[in-house]
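Visitor: Quick one: sequence plus predicted model below, questions after.
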Amino acid sequence: MNSRWLQKAVAIGATTACVLALGSTAAIASPVSIDNSFPDAVPSWANTANDQGITADDTTVEGEIYLPLRDKAGAEALATAVSTPGNPGFKKWLTPDAWIKRFAPSQQDSDKVVGQLKAQGFSITAVPQSRLYVVFRGTATQMSAAFNTTLHNYNFKGSTLVGPSSVPRVAPAIAPLVQGLSIDQGRLNTKPTNRTAGDFEESDPSAGIGTDQARPKPKPSAECSNYYNEHQDSLPEAYGKTAFSTFGCGYTPSQVRSAYGLPNDPAGKKLFGGAGQTVAIIDAYASPSMLADINRYSKDNGLPAMDSKSYREIVPTPAEFSDQANCQFPSGWQGEQSLDVDSVHATAPQANILYVGGFNCGGGLDVAMSKILDGKLANIVSNSYGNVGEALPQDVIDGTVNIHLQAAGEGIGLYFSSGDNGDQAAKLGYPSPDFPASSPWVTSVGGTSLEVDRAGNYLFETGWGNRLDKVISNPDGSTAYESPAPGQRQGGGAGGGVSAVFDQPAYQKGVVPDSLAKGHRVSPDIASLADPYTGMLIGLSPIVDDETLQTGDYLTESIGGTSLATPLAAGQAAVAQQISGNVFGFANPALYKLSKLVPSVFTDVQPPKTPVALAYTSAASGNKYLNTLDQDTSLKTAKGYDDVTGLGSVNFKLALFAGLVSR
């Protein structure tokens, strides 16, 4: 590490220590019910236009009751103070026991809610030590009777979800103790936010996917590239060119570390790899082969082996897995878990990893988070999942934000992926950032397309947004594009945009343009590699039977999405904490303040001066495409802050500065 960087960083840290408090922000929260009705428990999609009729009586449904904080304003003030450089309360975090004692609902109130639910015939799935919520299960008949409504099936963008057909009511005896209620299956729409090259073809009949299961896969006309322009392919003319670098094979951990400038010890004797740090990862379910897979991956990529001390799991038993069909089964989450573990280990090879699995993709994820927070098992938590925009009942959003406030008050940084479907307008009919990434109390991680040279050095980044134009054959044998470049096929892009739920947090004021924010929270905050066409290699032994959890042979594949960007950023945070000897906690106030003081330490991802495109040949269909980068729906990269990459791409130079700012 260059000593001049260190001297500058120390100076910045000293300057930042004089910064005044940034203030606080709050969700537009629902008050505790003054009667026993909960109108904010009705999802926006539970309407007449989407109604498919009454839910079958014996359908099992998960519910969750959220209890109010004893002093929400105080919890917000604490979260702000402990996270804001220059505030007298900076880094004076509470222990889990102290936070629970000061802010959590009382044991007596929690017991009353649990007792009422049991009396109504529900089974209690979980009550965390913090008592912030109760997860329970029952049949549709039980739910309808207990909450004075009728559950119906609703069509939500092609999925059938269960929800209340009228405003639900809780028993009057516990109504004053309840902040919010969830008795719909919308939360089971939470999915991993990862992408692979060519997955846009699945809904494209012209691509040939699924037309002939036995059809052999054609060989691509040009090899993928291990670095920019390693291989080129000829395409019809676009942007004044006919030869384009082929899409990426997927970077190795050493390429990612090199591109983002992993620093060495000043004496060159020791790698900074997050030693002494623990990064927690949350996903649904659990891979049965994760430890063996990460060690195979480590051996192949020159990373340290992991054991039962450096890699630990807190996971439900397979018998406890629930809602598997709605949640895409354990096999649907295994790739996410492998991606997260591999990515953290790639960027922080000396850090410990704790994987905590949810029993489903709904309340199970809350329970997994609470296990970490209630025991403070880590101070960095990577979360590579999200909902479809903010299309959740306000009760669910408010209850989830209470969990985020607990994390911030305890000095735990929550990193959430911003999403993989751009502004979500294609699914929702209107633009929206994804929740939980849009919460003002978490760090939202957006995505970039990253290119490196032969030696693994950083070349350039663009905002992640793939627009693909199919190459077609003309009657005379020549080729052309099916539409003018960049084409009409959206192949994924980083989530982000302006929240319709949260006011602008004080830390974003003066950094996020007023013309963009208009007084609201904007996502993301930072960004890292996410484009599946430049992605990263991961390894896993895929689950081939979701009932027995039998796995197949170990394989490697390239994958992307903000599911990749988030654990990469979490690993970088672990290294930064090691370098500085400081814990960040909730990092946003320090990051935004740093962007004002030394904006150059962020890699500002701006629109390329001339369009950048890659050649892509699908191994599934044989179709060839021009893939133009930085085409993320209505979201646009710009100089300074933007709603694709936030403050910019993170790197280890930034990690050094951010660590010292956090003193």
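Guide: Thanks, I have it. Numbering: from 1, shown residues only.

Visitor: Please count neighbours and contacts with C-alpha atoms only from this point.
Guide: Noted.

Visitor: Which parts of the stretch 401-550 of the chain are helices?
Guide: Residue ranges of the helices in the stretch 401-550 of the chain, as given by DSSP state H, counting those that start in this stretch, are 425-428, 514-517.

Visitor: Quick one: these as a markdown table, columns for mean neighbour count and distance to A146 too.
Guide: Below are these laid out as a markdown table (neighbours: other Cα atoms under 10 Å; distance: least, Cα to Cα, whole Å):
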| stretch | mean neighbour count | distance to A146 |
| --- | --- | --- |
| helix 425-428 | 15 | 31 |
| helix 514-517 | 14 | 41 |
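
Visitor: Could you export those as JSON lines, including distance to T637?
Guide: JSON lines is the format used below for these (distance: least, Cα to Cα, whole Å):
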{"stretch": "helix 425-428", "distance to T637": "18"}
{"stretch": "helix 514-517", "distance to T637": "12"}
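
Visitor: Look at the nearest residue to F90 once chain neighbours are set aside and tell me its secondary structure.
Guide: Among residues not flanking F90 along the chain, V82 sits closest, at 3.9 Å (Cα to Cα, 6 or more residues apart in numbering). With DSSP: H, G, I helix; E, B strand; the rest coil as the basis, V82 sits in helix.

Visitor: burial of V82, as a residue count?
Guide: Neighbourhood size, V82 [other Cα atoms under 10 Å]: 26.

Visitor: Now for it: which residues touch it?
Guide: V82 sits next to G89, F90, K91, K92, W93, A408, G409, G411 when contact means Cα atoms under 8 Å, 6 or more residues apart in numbering.

Visitor: if you set the cut-off to 6 Å instead, what comes out?
Guide: Neighbour list for V82: G89, F90, K91, K92, W93 [criterion: Cα atoms under 6 Å, 6 or more residues apart in numbering].

Visitor: My guess is the first one contacts A81. True?
Guide: Read that as G89. Yes. G89 lies in contact with A81 (Cα atoms under 6 Å); the separation is 5.0 Å.

Visitor: Of those two, which one has the most company?
Guide: Set side by side, G89 and A81 show more neighbours around A81, with 25 against 17, by other Cα under 10 Å.

Visitor: where exactly do the helices run in the stretch 201-350 of the chain?
Guide: 253-259, 290-301, 329-347.

Visitor: Out of the ones you listed, which one sits most buried?
Guide: Mean neighbour count (mean count of other Cα atoms under 10 Å) peaks for helix 329-347 among the helices of the stretch 201-350 of the chain, with a mean of 25.

Visitor: Give me the helices and strands touching that helix, please.
Guide: Under the contact definition 3 or more Cα pairs under 6 Å, 6 or more residues apart in numbering; DSSP states H and E, helix 329-347 sits against helix 562-580.

Visitor: let's bring in a second one:
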Amino acid sequence: MKHRLMQALWLWVVAAVVLGAAIAGVSIMAHAQSDQRVPMVGQTVPLLKQAKKVGEVNAGQTLNLSIGLRLQNEDVLLQLLQNVYNPHSAQYHHFLTPQQFADQFSPTLEQRQQVVDYLHNQSLAVDGVASNGLLVNAHGTAAQVEAAFQVQVHQYQLGSHAFYANANAPTIPAFLSTVILSVGGLDNSVQLHPLTRQVPTPRAGFAQPELAGAYDINPLYQAGVQGKGQTVAVFELDGYQPADISQFATEHHISQPSLSNVLVDGYDGSANAGAIEAELDIEVLNEIAPQAQQLVYEGPNSTQGVNDTYNRIVTDNQAQVVSVSWGECETQSGAAELQTLDGIFKQAAAQGISIFSASGDSGAYDCNDQNLAVDSPASDPYVTGVGGTNLQLGNGGTYGSESAWSSPTDTQRSPNGAGGGGGLSNTFSKPTWQVAPGVDNQYSNGMREVPDVSADADPASGYAVYCTVAASGCPSSGDVTVGGTSAAAPLWAGSAVLINDFLQQHGQQRVGWVNPLLYQLANSQQTYAPFHDVTSGNNLYYSADANYDLATGLGSPDVYNIARDGINGAPTGNAPDPTPTVVVAPTDTPVVTTTPVQSPATNAQP
């Protein structure tokens, strides 16, 4: 009996030792696994190939980080987007709310907390987590950031351009690799550019009468379709002078716009070097859709500012249409940042938001060198890229002709000249909906093709603008003519506002993400021709040809025809002509309200 008791006791001791060793082993393995790090793909800085290192970054310098998180259930999201924009689906135009999107596709609260905990453990300050969980804002000294992501941040020089950047790709713990998509803010090598071209000698550019006549908008005005009850968001990285906007409306006898400023990440709203861009956008939108509410989102020109401003527009979900006239070439943006923005734009599409973005002003050479490249965000499949043309009026101010915008001698920005951006993405595959005559061409390589559409952008046939901001190069007289695809983008955005107004007056849903509809319109015979097909000229490399081409996309809009073709919520059907009514007279002054927002990433904390 005693022997059996001793034997049992011995077995218990052995088992305890084995179990303890196993637990210790698991603990060691778990610790090793948590210490294991993986490099992040797409996070090197392209300009370092040409730049010269000139020193070390100050270890105490503050770096503001924008951590991009991955979407969840992305395959389900892609199927949902396909259904929401398929006229034959039961889910057609059943747009999501921001909360519905977050519930289904945002990172979980636990995943967000894992990222926050890691940043805190690395002595970084977490400033906030976006309400959709796609962005985490943080800051710390350069030394803290270098340690947290195992990078070396140096100072570099490229010509007259001085910047800091990470010399190697950042690494993150392996267990976070399925959560973190990008780490923005490790460099300031690039900033977004306003895509405007100013005519040196002021001349009378096109204004509402010419633009409305050329692009067949007048029948909508005559029917009282002017954007009433519609809201458009204007993406800006600079401020504007309200007095300039008021004076423009007065000079051109149009309604004073109702403006609300949303200041992101502490931006103070002051009008600086990019003010002419903001004023161009606001004034063109006011011309095209004079009764629409404009929400002007203004953020800092940094990775964090750009991400937060886009994300704030989408999570606010107040605007049905967004106009973007700032961009950067894909190559210099980097793949990780492009994917972070893509998640935000997918949410916009799911919520039924149209985003129109300028395709660039350097023709087919968007990186301003000898390499073919396209502009971001116009190249994103969930954004409508807007290219540029030279517009000539016909008799009576109607549409005459258009050619692709190309100015080889204008080398202010690019050695190859100026022109409407277009070409092939190096990041995004050609989406299934990008099907129309001409899309499959000699240059096709399976990647997304840009632009989708186009409109007047050549400064030689440019837009009348009123701007007195000296820091932006505006004359004291105020009147100036401006071109660039940054003018074509708000023209298309304003036109989409009118189309939404028209559809809703006829009991239909707004168009939402418009790209599938545009290609459906081009892919089948319509009762009313939706586009002016641009068949002459080039964008410094690609020629404008019949049907779709990489210089002008599907062409420029016949706004009234697009509205009538889309009256049934599908690209077919005969729409009745709207009943004409009296056009509303202009008011006296623009209404401007301001909503300061310190950071769009403080809406929710995990």
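Guide: In hand now; what should we look at? Fair warning: this is a prediction, and the values are worked out from it, not measured in the lab.

Visitor: Now check V450 of the second structure against the first structure: what is it aligned to?
Guide: Using TM-score structural alignment, the equivalent of V450 of the second structure in the first structure is S523.

Visitor: repeat for L181 of the second structure
Guide: Matched by TM-score structural alignment, L181 of the second structure corresponds to Q179 in the first structure.

Visitor: right, and its match touches E64 too?
Guide: No. With contact defined as Cα under 6 Å, Q179 of the first structure and E64 do not form a contacting pair (11.0 Å).

Visitor: Please list all residues in contact with S429 of the second structure.
Guide: The contact partners of S429 of the second structure, by Cα under 6 Å, 6+ apart, come to M447, R448.

Visitor: Which residue in the first structure aligns with it?
Guide: Counting by TM-score structural alignment, S429 of the second structure lines up with D503 in the first structure.

Visitor: nearest residue to that match other than its sequence neighbours?
Guide: Nearest residue to D503 of the first structure in three dimensions, chain neighbours excluded: H520, at 4.2 Å (Cα to Cα, 6+ apart).

Visitor: Same check on L94 of the first structure?
Guide: E410 (5.0 Å).

Visitor: For the one you found, the count of nearby residues, please.
Guide: 28.

Visitor: mind listing what the equivalent of it over in the second structure touches?
Guide: Mapped onto the second structure by TM-score structural alignment, E410 of the first structure lines up with Q351. Going by Cα under 6 Å, 6+ apart, Q351 of the second structure touches F95, L96, T97.

Visitor: now, which of those residues lie within strands?
Guide: Among the contacts of Q351 of the second structure, the subset assigned to strands under DSSP state E is empty.

Visitor: List the ones among these that fall in helices.
Guide: Assignment to helices by DSSP state H places none of the contacts of Q351 of the second structure there.

Visitor: Which one (most neighbours) among these?
Guide: Going by other Cα under 10 Å, F95 tops the contacts of Q351 of the second structure with 21 neighbours.

Visitor: got the contact list for that one?
Guide: For F95 of the second structure, the contacting residues are A350, Q351, G352, by Cα under 6 Å, 6+ apart.

Visitor: And for V178 of the first structure, nearest residue in space, chain neighbours not counted?
Guide: Nearest residue to V178 of the first structure in three dimensions, chain neighbours excluded: L67, at 4.9 Å (Cα to Cα, 6+ apart).

Visitor: Would you mind finding the match for that neighbour in the second structure?
Guide: In the second structure, L67 of the first structure lands on L69 (TM-score structural alignment).

Visitor: what do you get for T448 of the first structure?
Guide: Using TM-score structural alignment, the equivalent of T448 of the first structure in the second structure is T389.

Visitor: just the strands in the stretch 251-400 of the first structure please.
Guide: For the stretch 251-400 of the first structure, the strands defined by DSSP state E, counting those that start in this stretch cover 278-284, 311-314, 352-358, 380-383, 385-386.

Visitor: Then the stretch 101-250 of the second structure?
Guide: Going by DSSP E, counting those that start in this stretch, the stretch 101-250 of the second structure shows strands at 125-129, 135-141, 153-158, 161-166, 171-173, 180-184, 193-194, 197-198, 231-236.

Visitor: Pull the distance from the first one to the chain's centre.
Guide: Which is strand 125-129 of the second structure. When C-alpha coordinates are averaged (Cα atoms, centre = their mean, to the nearest Å), strand 125-129 of the second structure and its chain have centres 23 Å apart.

Visitor: And for the last one?
Guide: Strand 231-236 of the second structure has its average C-alpha position 11 Å from the chain's average C-alpha position, going by Cα atoms, centre = their mean.

Visitor: okay, and it goes to which residues in the first structure?
Guide: Mapping strand 231-236 of the second structure onto the first structure (TM-score structural alignment) gives residues 278-283.

Visitor: That stretch: average distance to aligned residues in the second structure?
Guide: Once fitted to the second structure, stretch 278-283 of the first structure is off its aligned match by 0.7 Å on average (mean Cα distance after the TM-score superposition for the first structure).

Visitor: A638 of the first structure pairs with which position in the second structure?
Guide: Match for A638 of the first structure (TM-score structural alignment): D545.

Visitor: give me the number of residues near the closest residue to that match other than its chain neighbours?
Guide: Once flanking residues are discounted, D545 of the second structure sits nearest to T535: 4.3 Å by Cα to Cα, 6+ apart. When neighbours are counted by other Cα under 10 Å, T535 of the second structure registers 20.

Visitor: Now which residue in the first structure aligns to T535 of the second structure?
Guide: Aligned partner of T535 of the second structure by TM-score structural alignment: Q606.

Visitor: cool, and G566 of the second structure?
Guide: Using TM-score structural alignment, G566 of the second structure pairs with G659 in the first structure.

Visitor: quick one, what contacts that match?
Guide: Taking Cα under 6 Å, 6+ apart, we find G659 of the first structure in contact with A576, Q577, S580.

Visitor: Surely it is in a helix?
Guide: Yes. Remark: G659 of the first structure belongs to a helix, assigned using three-state DSSP.

Visitor: Against A570 of the first structure, how distant is it?
Guide: For G659 of the first structure, the distance to A570 of the first structure (Cα to Cα, to the nearest Å) stands at 13 Å.

Visitor: Same question for S165 of the first structure.
Guide: Where A570 of the first structure is concerned, S165 of the first structure sits at a distance of 41 Å (Cα to Cα).

Visitor: what do you get for A587 of the first structure?
Guide: For A587 of the first structure relative to A570 of the first structure (Cα to Cα), the value is 11 Å.

Visitor: Ok, G493 of the first structure next?
Guide: 20 Å.
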